[in-house]
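*Asks:* next come a sequence and a model predicted from it.
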Amino acid sequence: MKNVHQDPARQTRLRDLRQAALSRFVASKFPEGRWSRRQWAQASVIASMGLLAAALVPGMEHAVGPAGSELKSSALSLSIPLTLPTADAGANRPEPGEWQRVNLRKGETLTALLSSLGFNKKDVQAFTRHPETRTELARLSSGSEISVLADTANALQAVRFPRSEGEVELRRKGDGFLVKTLEAKEETRTVVLSGTVGRDLMSSARKAGLTRQNIEEMTDEIFKYDIDFESDLNAADRFSVVVDQTWKNGQLMETSPVLAASFTVGNELHTGFRHVRGGKAEYFSAEGRALKRPFIRMPIPYARLSSGFGGRRHPILGITRMHKGVDYAASTGTPIMAAGDARVKFVGRGHGYGNVVELDHGGGQTTFYAHMSRFAKIRVGQHIDQGTVIGYVGSTGLSTGPHLHYEFRVNGVYRNPLTVTMAPPAPLSGKDLVAFRSETRRAMDKIRTVEKIIYPGSAKVVAVSTSTTKASSKG
């Protein structure tokens, strides 16, 4: 890879890129040209992103992954909501003789995409109207990955686009074109997806490229014990997530579980890292402490505490007696989760408790859930993980309204679920800890590099990718 500081042509191109971005920002955001000092600062920061990212490319050759893995380095891949550029299309031209990957945006045509890269109208029409590929090119969907190749005079030489059985290359040959289907390729890229909470975390995270599963891992596994996602977050709080993405024929096929993540709430940074211990994937802090707690204090979402632990007057029987658990008021049908890893001990009717489930967590520890409207698909003797849905809120038995009655027992003695403390899982140690620290260091270096590019500033999204490619036979 060329050193940007030793390549005058590339330095010139980067200056053009910055100027074009700034010009486009002026035209699109401030058409009347009246700028405040703050607006000038915003434009300067945004236009500098491309320059900073390109300058950082030589230092991004190591992918996040298991120690000892070897990944082939590729160029820094950026996906930023700022379009670069149409004010001076030539500033974003592909390097001569090098394939450049770009993605179709929502509502964008291939003609518009190629024009934005600085190719002349005649070249663009020659490729997009070729009779053998014209129909396929017109049907490309948003997100499709297109590769383009230009010569030293910036004349378009070839275009590659995805097809179900492989990738199609349309290449200029003399006065005509050559069309061929290339061998199907599968590529894995380790990326950092970053954004700010904005108005809604779910929408912002999906816009950043996280799958629904990734978001649930972030909120329900990694940070659920440290962050209250209902009340703690502000629009400026930010997240960064490391995942592996599998691409085939220019299409995103699969996204891995979260490998590492950071979440900044106010001035407090929370981090979590995936590591396989004893054949089971868990999330740990940077120090190797398991993030998962033995028990969830509140095994039901979207509920309020309606009755605490201790003596009280029963609302139906009218007598004062010990309330051996806590009650959470919630709507009928709200899912109830297992407070910890357990074996199902009982599922059925419990007299005044209505529909109940009892779980055995080992070591003399059991939990009890009552007044359910119905049960989930569980059976006695089944082993279930913490967070597994075991039933749904109802008002069966002696109940004045839909709620969950939840009890925690240790060797048959009732304990207050809100105050009982349990020993945390053993932290990583020995060789396991050494390997883990090596992985987390690389992951955090990736996250910090991305955040230096996009923060402070608005909620931009950056994907820093390093990749390995493997070919497979067609079909």
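*Replies:* Cool, got the structure.
*Asks:* could you use CA atoms for every contact and neighbour count after this?
*Replies:* OK.
*Asks:* please enumerate the helices of the stretch 51-200 of the chain.
*Replies:* Under the criterion DSSP state H, counting those that start in this stretch, the stretch 51-200 of the chain contains helices at 110-116, 121-128, 134-138.
*Asks:* just say which of the ones you listed is most tucked in.
*Replies:* Most buried of the helices of the stretch 51-200 of the chain, by mean neighbour count (mean count of other CA atoms under 10 Å): helix 110-116, with a mean of 19.
*Asks:* take this one as well and set it beside the first:
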Amino acid sequence: MILTGAVLATGIAAASVFYSPVQRSVTAIDMVDPGRAVEQAVLDAYRLAPTLEKFLSEPDAWWPGTLNPDDLLPAKVLKKVAVAPGDTLMALLTEAGAEPSDSQAAITALNAKFNPRKLKVGQEITLTFERNDADSYRLFEMSLSPSVEREVNVTRVESGSFRANEVIREFNVEHARVGGTIDDSLYNAGIAAGLNNSLLSEFIRIFSYDVDFQREVQPGDRFELFFERHHDDAGKTMKTGRISVAAMTLSGRELRYYFYQPSDGGDADYFTPAGSSVRKALLRTPIDGARLTSGFGVRRHPILGYSLMHKGVDFGAQTGTPIQAAGEGVVEMSGWNGGYGQYVRIKHGNGYATAYAHMSRLGVKTGQRVRQGQVIGAVGTTGRSTGPHLHYEVMQNGKQINPTGVRFPSGRKLEGKEFDRFRRASEGLDKEFRGTPQLALLNRGE
């Protein structure tokens, strides 16, 4: 069979369909490479020709007689795309090369197992295209993993329609013990120990009621946590679960907390060995990973140039860093507030209120009820500000007080039979904790 220049051009054109970038979405292409098949065929033919001039003037004479143009393109091609902000699944599929009718049919089938509206930014989707005829492809399969335990596939069946199915993966669950020594920051020490961001964030949240991470954590301090580890048969950590025991040693003083679910229907929480809930009315710091850049009291104003009373504290952080509600309450104000810029004020119980200023984005509305730790906006530099930071105020009976010095009311104190039950549970956790070797590095799958 003679392979003409026109046929070669057709093969290259078909291959180029799968080289064209899908804007914003394609993160990787993993496939049998049709372009390399064409390139190899050209190179093989060129090696047979005595000169370049002969190859160009008589191309058909040098092609192997057994070469079929259909062999230049693979039977199936894979594409991996990732969801970007503003993407819809319909747009992702059609931009990747699927026909709109196939895209719609695949999405309709997917709805039986997974709601496409729940796709998150960064979610990876693998698309398989199959040869439809000599020079075109059609969507054959779409697969995604909403979680490490679950994979959803949509596959074309003989009738031409699509059918969805899912695979649920089961993992082994056991407790793991991880700890380390802090050199510069708890975050860096946790990452060095192999902890993922969700575990670190939860660990910091547990201690955020009692520990000022900006001033109290020093080099040489230690941390340990005892948590659920979900791993596959090869021992690879696929996900992490609840922290059962959390401990920090700060300048020789140990803080140790246990997760406990009261038997009387009360809220599950972390408790001290004495049975007191770690939860306080307000968080010490409403932002993770920030540095304290300005304290409470008289200071020289960085913009106005003269001394003024600074009625809050400032935390330096990147624009967009999430800001959390320091406590449960009702939003009294959410909007622009002069030199404060974008501003939120929340009314809590017992005469307390908190305020958050210079925000880049507001995530709550006036009158809305919020829970402790809920994200209410993001760090910015709006209003009278020299750079991105959070200005944070605590008010008691309408007067600003120093957020770093106030002692907030504690949560529940376990007593009587409930405390006895807690003590037995915490002693059991301690025994299991001591009997579990500490991992030098958590082998995690991400």
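*Replies:* Yep, it's here. Just so it is clear, the structure is predicted and the values come from calculations on it, not from any experiment.
*Asks:* could I get the helices of the stretch 51-200 of structure 1 as a markdown table with distance to residue 396 of structure 1?
*Replies:* Formatted as a markdown table, the helices of the stretch 51-200 of structure 1 follow (distance: least, CA to CA, whole Å):
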| stretch | distance to residue 396 of structure 1 |
| --- | --- |
| helix 110-116 | 60 |
| helix 121-128 | 66 |
| helix 134-138 | 59 |
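*Asks:* number of nearby residues for residue 162 of structure 2?
*Replies:* Neighbours of residue 162 of structure 2 under the rule other CA atoms under 10 Å: 23.
*Asks:* so what corresponds to it in structure 1?
*Replies:* With TM-score structural alignment as the criterion, residue 162 of structure 2 has no equivalent in structure 1.
*Asks:* what about the residue lying closest to residue 397 of structure 1 once chain neighbours are set aside, distance to residue 317 of structure 1?
*Replies:* Once flanking residues are discounted, residue 397 of structure 1 sits nearest to residue 354: 3.8 Å by CA to CA, 6 or more residues apart in numbering. Using CA to CA, to the nearest Å, we find residue 354 of structure 1 at a distance of 15 Å from residue 317 of structure 1.
*Asks:* looking at the two, which one has more neighbours?
*Replies:* residue 354 (20 against 9).
*Asks:* tell me the residue in structure 2 aligned with that one.
*Replies:* Under the alignment by TM-score structural alignment, residue 354 of structure 1 pairs with residue 341 in structure 2.
*Asks:* what residues are up against that match?
*Replies:* Residues in contact with residue 341 of structure 2 (CA atoms under 8 Å, 6 or more residues apart in numbering) are 357-359, 381-384.
*Asks:* now the residue nearest in space to the middle of structure 1: closest residue in space that isn't a chain neighbour?
*Replies:* The centroid of structure 1 falls nearest to residue 210 when counting by CA atoms, centre = their mean (3.0 Å). For residue 210 of structure 1, ignoring the flanking residues on the chain, the nearest one in space by CA to CA, 6+ apart is residue 193 at 7.3 Å.
*Asks:* what residue in structure 2 is paired with the one you found?
*Replies:* So residue 193 of structure 1 corresponds to residue 177, using TM-score structural alignment.
*Asks:* hmm, which of the contacts of residue 341 of structure 2 are the buried ones?
*Replies:* 357-359, 381-383 (16 or more other CA atoms under 10 Å).
*Asks:* how far away is the residue sitting furthest away from the middle of structure 1 from residue 312 of structure 1?
*Replies:* Taking CA atoms, centre = their mean as the measure, the residue most remote from the mean C-alpha position of structure 1 is residue 319, 51.9 Å away. Per CA to CA, residue 319 of structure 1 is found 8 Å from residue 312 of structure 1.
*Asks:* map residue 378 of structure 2 onto structure 1.
*Replies:* Residue 378 of structure 2 maps onto residue 392 in structure 1, by TM-score structural alignment.
*Asks:* from what I can see that match touches residue 377, true?
*Replies:* No - applying CA atoms under 8 Å, one finds residue 392 of structure 1 not in contact with residue 377, separated by 11.2 Å.
*Asks:* who's more crowded, these two?
*Replies:* residue 392 (26 against 8).
*Asks:* average gap between the helix or strand where that one lies and structure 2?
*Replies:* Here residue 392 of structure 1 is covered by strand 389-393, with elements defined by DSSP states H and E. Aligned to structure 2 and superposed, strand 389-393 of structure 1 gives a mean residue distance of 2.1 Å (mean CA distance after the TM-score superposition for structure 1).
*Asks:* average offset between the longest strand anywhere in structure 2 and structure 1?
*Replies:* Ranked by number of residues, the top strand in structure 2 under DSSP state E is strand 237-250. Following superposition, strand 237-250 of structure 2 is found to deviate from structure 1 by 3.6 Å on average (mean CA distance after the TM-score superposition for structure 1).
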